[in-house]
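**Q** Would you be able to build a 3D model of this:
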Amino acid sequence: MDTTTNTRLRAAIGGHFLVDLYSPILPIILPALITNLNLSYLMAGIIVTVFNVTSSIIQPVSGLYSDRTKRSVSIPVCVLFSCLGISLAVLTSNYYIMLALVSGAAIGTALFHPAAMDSVYRLSPPHKRGFYNSIFTTSGSLSYSISPFIAGILITYFGLSSITWFAIPGIIGAAWIYGIEKRSPAITESISSKSESKPIVERKQFWWASAGLVVVLCSLRAWAYIGIITYLPTLLILGHYGMDTVTTSLIVTIMLLTGVGGQVAGGMLSDRFGRKRMLILGFVCAIPFFGMIFLTQGWAMYVGIFMYAFFASFCYVTSVTMVQELLPGSVGFASGLTLGLCMGMGGIGAAIIGWAADLMGSLPHAMFLLIIPTILCPILAVFIKYPEEKPISV
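**A** Now for the predicted structure:
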């Protein structure tokens, strides 16, 4: 790759790291918000739902616009929206102002992902598309993983309002990326177009149906995964475990870091052994570990948390790449569906679980209901019509 290409990729990867630094703060601050603002589980879940639904509505539209006009939004602006929206939300005691600020952060996230994913897709050699997608997603997943632990330390030792300090890396990073954009012209020709004479996946008349089914699977996966991430801190802090914020945030961070490993493994193995095979494998392996989270205690429970995150994330990059390859002329739209719409459905699921917890009077019992979408995923994945390419030696 030439210098300009590498520079643009660094901007996309750096932007993803910064944008995804902020949304995982929400589950960590939920226990404090529930206590300070006397929120119900439903109202707490709605905060996460507003973020995900706002993002889910805007991302596909933004991706479609990018596909049709070949114009992309400014990454620094997206980073600023994301960092300021979340960082300032903790300063208000007004629930509705908080929702508005969270929505602003969601807009920044929504505008960023489709354009950045389209850039990475165009610059990636087709036989290593899963690998490069995993590198891009890993950059965001790393910040997504370490953010809860940093937030937990800040809240424990400096109070909830100290979360505003999180705006500092976002502001500095936005200025750095702005300098890169000014110095480096946009890429107009993709590596993919130079290196492939035909799509790696031959699209037939079932392509839209197959892409739609993968999106459904992404939504079910997101429902379970986001539900666990959203309420696990509350379960560990306010539930019968009685853990402190730092310990809980460390558990969440290790969980998310394990998920990063799953993303990298899923992307690389799907390149080698086929997308559909690895998708089914990941979904099947996630089921027993999900059960261990709620049916065991001690180290077995921790193994369940971490390994569930690994296999749920194992499927993530694979499913994103599958939709992109099934919709090669609409990569931004495809990315908006998998990164936006699916996450929005997961956010709605989080609110439903909060409502169920209020109704049942038990957060653990309500969370265990998430095993239903977890079991449905591998069953539905079998019916995806997806022509597997032969592994390519490099």
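
**Q** drop to CA atoms for contacts and neighbour counts, all remaining ones
**A** Will do.

**Q** hey, where'd the helices end up in the stretch 201-350 of the chain?
**A** Shown for the stretch 201-350 of the chain, the helices assigned by DSSP state H, counting those that start in this stretch span residues 207-238, 245-273, 275-295, 299-326, 331-336, 342-360.

**Q** Deepest-packed of the ones you listed, please.
**A** With neighbours defined by mean count of other CA atoms under 10 Å, none of these is more surrounded on average than helix 331-336, at a mean of 30.

**Q** For the comparison step, fold the sequence that follows:
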Amino acid sequence: MNKRRLGLLTGTHAVNDLYQGLVPALLPFMVLERGYSYTAAAGLMLAATGLSSVVQPLFGLYADRHPRSWLVPTGFLVAALGVVLAGVSQSYLLTWIAIALCGLGIAAYHPPATVAARAAGGASQKAMSVFSVGGTIGASFAPVLAATVVGGGSLSRSYLLGLPALAMGVVWVVANAGGQRASVAAAAAARQAASHLLKPHNDWRAFGVLVATIVGWSIPYVTVLSMLSLRITRDLHGTAFQGAAALTAFTAFGAVGTLLGGWLGDRIGRMGTIRAGYLFALPAMAGLVLAPNAAWALACTALLGMCMFLPFAAQVTLAQDYLPRNPATASGITLGLALSVGGLVSPLFGMLSDARGLGVTLTTVLCVLCVATGLALRLRNRTVPVVPMVPVEEEAATA
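**A** This next block holds a predicted model:
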């Protein structure tokens, strides 16, 4: 494991997902200061998430055919530029275009960065979990940063939101400085391309089952995230604080589950980790559906967040091993398109909630999670040797 490289990539992931989290964090300020309607705000979210999820597999295809390390810093810098322009733009059209630009930057970052993190971590599942949690940490700071910089009707100060990306860009340049290093990296990319034909074939059928499994994971995740507070406050007569605490617990224990899943993956294997995550998530989700009070729902929510994220890192590496000739494409589809399905179908569950209530909706997504668990049990392991990330200094010395 190249810990130095992995640490650098984890830092870039935190910065990149900071801007992913800043988009929804800035929307309330835009609604208040610019008078946007809820429909207009939803349109901005569609520009950020919908476009990003669709084009992310395309960036994965490009990264597989033309490995370019500069896509990593370019991705989070473009995302930062989009957020800054959205904050200072006055017209809705320009704001929408800027938010779409942010989504493109986020989409460009994830496929090559995930492949680089896998190479830096070698065969370790824990390494991928650390990289994944870096993004969670970055996104968790977004609301605080947005409130600090633009709170009180100060969207004109949005240019300050670009400072984290600029700082990380400097760190990236310093860490990868030197013409010799650039030539070594180019030579390594050329060798990787030359060895392409030596890699095992892509198992698209198994990959399709994995994508369907992740889609079945995405729908309950997004639905719980969007309706959890309402479930606690309206149905279970909890306080607003308990509703907010449940959301925080769901996210925080999700990060814990990601790290725990990486640790377990290195010890019991990734297939055991994936199956355990889905199987343990079922009773946790059922407990949330049948919860008699807010305290019980809060406990089940924390357990659900941890269990649902146990398979996260293992699923990413398994996707890359199913498509060893297109690992960036595998990352783009699993982290982009498949995970976004939950958001795309969320309006349908909103209508179901209006018609039948939140209890019926949560019962429905429990059934979806049952289907995803059945698919997860059908998954089979596939191990493909990982090309280790050779430290640049060592490779330069042998060049």
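
**Q** follow-up on the earlier one: so which of the helices of the stretch 201-350 of structure 1 gets nearest Trp165 of structure 1?
**A** Counting by CA to CA, Trp165 of structure 1 lies closest to helix 245-273 out of the helices of the stretch 201-350 of structure 1; the figure is 17.4 Å.

**Q** now the angle from the closest one to helix 207-238?
**A** Taking axes from the mean of the first three to the mean of the last three CA atoms, to 10 degrees, helix 245-273 of structure 1 and helix 207-238 form an angle of 160 degrees between their directions.

**Q** so which of the helices of the stretch 201-350 of structure 1 comes closest to Ala151 of structure 1?
**A** Using CA to CA as the measure, helix 245-273 is the one of these that comes nearest Ala151 of structure 1, at 7.7 Å.

**Q** Which secondary structure elements does that closest one sit against?
**A** When contacts are defined as 3 or more CA pairs under 8 Å, 6 or more residues apart in numbering; DSSP states H and E, helix 245-273 of structure 1 sits against helix 129-158, helix 207-238, helix 275-295, helix 299-326.

**Q** Let's have those in TSV, adding distance to Lys182 of structure 1.
**A** Shown next, in TSV, are these (distance: least, CA to CA, whole Å):
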stretch	distance to Lys182 of structure 1
helix 129-158	22
helix 207-238	36
helix 275-295	37
helix 299-326	29
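
**Q** Which of these sits closest to Gly344 of structure 1?
**A** helix 207-238 (8.0 Å).

**Q** possible to save the helices of the stretch 201-350 of structure 1 as JSON lines with distance to Val53 of structure 1?
**A** Output for the helices of the stretch 201-350 of structure 1, formatted as JSON lines (distance: least, CA to CA, whole Å):
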{"stretch": "helix 207-238", "distance to Val53 of structure 1": "12"}
{"stretch": "helix 245-273", "distance to Val53 of structure 1": "22"}
{"stretch": "helix 275-295", "distance to Val53 of structure 1": "24"}
{"stretch": "helix 299-326", "distance to Val53 of structure 1": "19"}
{"stretch": "helix 331-336", "distance to Val53 of structure 1": "12"}
{"stretch": "helix 342-360", "distance to Val53 of structure 1": "4"}
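
**Q** Phe368 of structure 1 is nearest to which of these?
**A** Distances from Phe368 of structure 1 to each of the helices of the stretch 201-350 of structure 1 were compared using CA to CA; the minimum, 6.9 Å, belongs to helix 275-295.

**Q** so what secondary structure elements neighbour the closest one?
**A** Here helix 275-295 of structure 1 touches helix 245-273, helix 299-326, helix 363-368, helix 371-381, going by 3+ CA pairs under 8 Å, 6+ apart.

**Q** and of those helices, who's closest to Ile107 of structure 1?
**A** Smallest distance to Ile107 of structure 1 across those (CA to CA): 20.5 Å, for helix 299-326.

**Q** from the chain's centre, how far out does the closest one sit?
**A** Distance of helix 299-326 of structure 1 from the chain centroid (CA atoms, centre = their mean, to the nearest Å) equals 11 Å.

**Q** just the angle between that helix and helix 207-238, please?
**A** Using the same axes, to 10 degrees, the inter-axis angle of helix 299-326 of structure 1 relative to helix 207-238 is 150 degrees.

**Q** can you give me the helices for the stretch 51-200 of structure 2?
**A** Assigned by DSSP H, counting those that start in this stretch, the stretch 51-200 of structure 2 shows helices spanning 51-65, 71-88, 92-121, 125-140, 142-150, 163-175, 179-194.

**Q** How about the secondary structure of Asn38 of structure 1?
**A** The three-state label given to Asn38 of structure 1 by DSSP: H, G, I helix; E, B strand; the rest coil is coil.

**Q** need the contact list for the alignment partner in structure 2 of Tyr308 of structure 1.
**A** Alignment of Tyr308 of structure 1 against structure 2 is given by TM-score structural alignment, with Leu304 as its counterpart. Applying CA atoms under 8 Å, 6 or more residues apart in numbering, one finds that Leu304 of structure 2 lies in contact with 250, 281, 284-285.
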